[in-house]
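Trainee: Here you go, sequence then predicted model.
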Amino acid sequence: MKLTGNTVFITGGGSGIGQALAEAFHRRGNQVIISGRRRSALDETLAANPGMAAIELDVQSLESIQSAAQQLTREYPQLNVVINNAGIMLPDSAGSVQDDAQLLSTVMTNLIGPIRVTSALIEHLKAQTSATIVYNTSVLGFVPMAVTSVYSATKAALHSYVLSQRYKLRDSSVRVIELAPPWVRTDLMNSREAEAAMPLSAFMEQVMQQLGTDAFEILAGNAPALRANPGPEEYSFVENFNASLPF
């Protein structure tokens, strides 16, 4: 995709990878609009990046998504890049009773939310000369982490949706890209100080370089090896992977 001259909307843009993506596109001269539920996080990001814009959005709410889509297309008619980044990652218990409220919240945020966001904006994007949809999934969609089984499952499902949407849009002006991060130093799972996690700056350097190509999958750090695992013999890899984790 081209990295300049875009109007970019990013969900979950007030922290972590979403904020880093917003700032990277902002530095390249794009009009960037971030969204999130926490107005304070959005305001802090705006204060550090003059010219960036923000709207409040709860991706668990269809009404909020539809309202945000109407505002975006009205105020930013040149909108041509949508980055579905908002997500939650919490420990769960696949080996016992799942917390139902957490289960529903995770599925709504990580899977139904991005599908709804894109659905609300898809006809607008198809009318653009060139447009891009980016989904932030995870390598855990290919190699699940057992202590976050629902999170991993939502990312696997989102990967599947990406493949279908890419096929359906193959003859349109819209490209569909999947960004599947490895373990990165963010607030997810309190990973900001984790030595084994990839530094956010190094991750972003690789991500932006790859986004500037024709790649359909963006895989930084050790993500390519994890992406390559699924297949008939995948369980032994998954078993060893989970046994090696500090969680």
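Mentor: Everything's here; your move.
Trainee: CA atoms for contacts and neighbours, from now on please.
Mentor: Fine.
Trainee: start to end distance for stretch 181-190?
Mentor: End-to-end distance for stretch 181-190: 16 Å, by CA to CA, to the nearest Å.
Trainee: Only the buried residues of that stretch, if you could.
Mentor: The neighbour-count check on stretch 181-190 (16 or more other CA atoms under 10 Å) flags Pro181, Pro182, Trp183, Val184, Arg185, Thr186 as buried.
Trainee: contacting residues for the fifth one?
Mentor: Under the criterion of CA atoms under 8 Å, 6 or more residues apart in numbering, the neighbours of Arg185 are Ser191, Arg192, Glu193, Ala194, Ala197, Met198, Pro199, Leu200.
Trainee: Is Val107 in contact with Lys155, as I believe?
Mentor: No - applying CA atoms under 8 Å, one finds Val107 not in contact with Lys155, separated by 9.4 Å.
Trainee: Show me which of the two is the more surrounded one.
Mentor: Comparing Val107 with Lys155 by neighbour count (other CA atoms under 10 Å), the higher total belongs to Lys155, at 25 against 20.
Trainee: Against that first model, consider the following:
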Amino acid sequence: MKIIGNTILITGGTSGIGRALAEAFFDCGNRVIVTGRRQALLDEITAKRPGMIGRVLDLDDPVSLPELAVRIGREFPALNVVIANAGISRAEDMTAPGWDTAIARSIIETNILGVLGVTAAFLPIIRNQPDATIIATSSNLAFIPRADFPTYCASKAFLHSWLQSLRHQLRHIPVEVLELAPPYVQTELTGAHQASDPQAMPVADYVAEIMRLLAVGDHPDGEVLVTRDIDRRRAERNGRYGEFFAAMNPQ
């Protein structure tokens, strides 16, 4: 994809990786529409970067997405890039008394059906635009899971597979389909502790590397992988899956 001169919509753009991506794309010369659930937070983000646009989107509300798609199509007909970034993560203990599927259902709704819904809503708008691109955020945990986050990891594995099929189906449109598979990054995805964990990659470092890779087109097979992602991504083909799984899931 080109990294300047686009009209970009980013879901889940009010914090973490989504916000950092929105700011990075805006700063290098794109019109950016950032979405999230809270109007006050959208106002705060857009006030810091005059010209950035904020729109409320609640993926749990069945009317929010279709209403937004109509509005965006009317207000921003040049939209050509959609970044489906919204996601949630929760630990699950399937051995606990009374364990049920409530957490799993909420993760599936947001991480899987949310991405599919966003793609379905905005693909008709972008498919005839120059340099049209869909980017979705999966995770390096799609390739080797952390067993204490089973549904989260599985939801990202689903996206990895689904994006391959989407990429193939859109090959003649053309719409470029890219997958971000972040490593452990300093966000609040799993709680406040993650944002300051020294073992996690700083968000600014992650996004800076992503922007560099996008700028030079360094994303083989549509996967945009920072350097620290690569060993785990290739662990199975390199015969190291068991080693990595054991390191991530100690007994």
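Mentor: That came through, no problem. Small disclaimer: the values here were computed from a predicted structure and weren't measured.
Trainee: among the contacts of Arg185 of the first structure, which recur in the second structure?
Mentor: Here is what carries over to the second structure from the contacts of Arg185 of the first structure, by both residues aligned by TM-score structural alignment, their matches' CA atoms under 8 Å: Ser191, Arg192, Glu193, Ala194, Ala197, Met198, Pro199, Leu200.
Trainee: can you give me the strands in the second structure?
Mentor: Secondary structure of the second structure (DSSP state E): strands located at 7-10, 31-36, 53-56, 81-84, 133-137, 176-180, 223-224.
Trainee: Need those strands in CSV (columns: mean neighbour count and distance to Arg127 of the second structure).
Mentor: Formatted as CSV, the strands of the second structure follow (neighbours: other CA atoms under 10 Å; distance: least, CA to CA, whole Å):
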stretch, mean neighbour count, distance to Arg127 of the second structure
strand 7-10, 24, 13
strand 31-36, 24, 18
strand 53-56, 20, 22
strand 81-84, 26, 10
strand 133-137, 24, 9
strand 176-180, 22, 10
strand 223-224, 20, 20
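Trainee: Give me the aligned partner of Pro182 of the second structure over in the first structure.
Mentor: Using TM-score structural alignment, the partner of Pro182 of the second structure in the first structure is Pro181.
Trainee: residues contacting its match?
Mentor: Asn136, Thr137, Ser138, Val139, Ile218, Leu219, Ala220, Ala223.
Trainee: Contacts for stretch 159-168 of the second structure, please.
Mentor: Contacts with stretch 159-168 of the second structure, where a contact means CA under 8 Å, 6+ apart, come from Ile112, Ser138, Ala142, Val175, Glu176, Val177, Leu178, Glu179.
Trainee: redo that, cut-off 10 Å
Mentor: 111-113, 115-116, 119, 134-140, 142-143, 154, 156-157, 169, 171, 174-181, 221-223 (CA atoms under 10 Å, 6 or more residues apart in numbering).
Trainee: show me where the stretch 51-200 of the second structure has helices.
Mentor: Counting by DSSP state H, counting those that start in this stretch, the stretch 51-200 of the second structure has helices at residues 64-75, 102-107, 114-126, 150-169, 192-195.
Trainee: Could you export these as TSV, including distance to Phe245 of the second structure?
Mentor: Output for the helices of the stretch 51-200 of the second structure, formatted as TSV (distance: least, CA to CA, whole Å):
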stretch	distance to Phe245 of the second structure
helix 64-75	37
helix 102-107	22
helix 114-126	27
helix 150-169	13
helix 192-195	20
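Trainee: Can you list the buried residues in stretch 230-247 of the first structure?
Mentor: In stretch 230-247 of the first structure, counting by 16+ other CA under 10 Å, buried: Val238.
Trainee: ditto for stretch 136-152 of the second structure
Mentor: Buried, per 16+ other CA under 10 Å, within stretch 136-152 of the second structure: 136-147, 149-152.
Trainee: Just flag the most distant two among these.
Mentor: Pairwise distances among those were taken by CA to CA; the largest, 22.9 Å, belongs to Ala136 and Ala147.
Trainee: overlap between the contacts of Pro181 of the first structure and the second structure?
Mentor: Conservation of the contacts of Pro181 of the first structure in the second structure, assessed by both residues aligned by TM-score structural alignment, their matches' CA under 8 Å: retained contacts are Asn136, Thr137, Ser138, Val139, Leu219, Ala220, Ala223.
Trainee: I'd like those residues as TSV, with distance to Gly212 of the first structure appended.
Mentor: Below are these laid out as TSV (distance: CA to CA, whole Å):
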residue	distance to Gly212 of the first structure
Asn136	16
Thr137	19
Ser138	20
Val139	21
Leu219	13
Ala220	14
Ala223	18
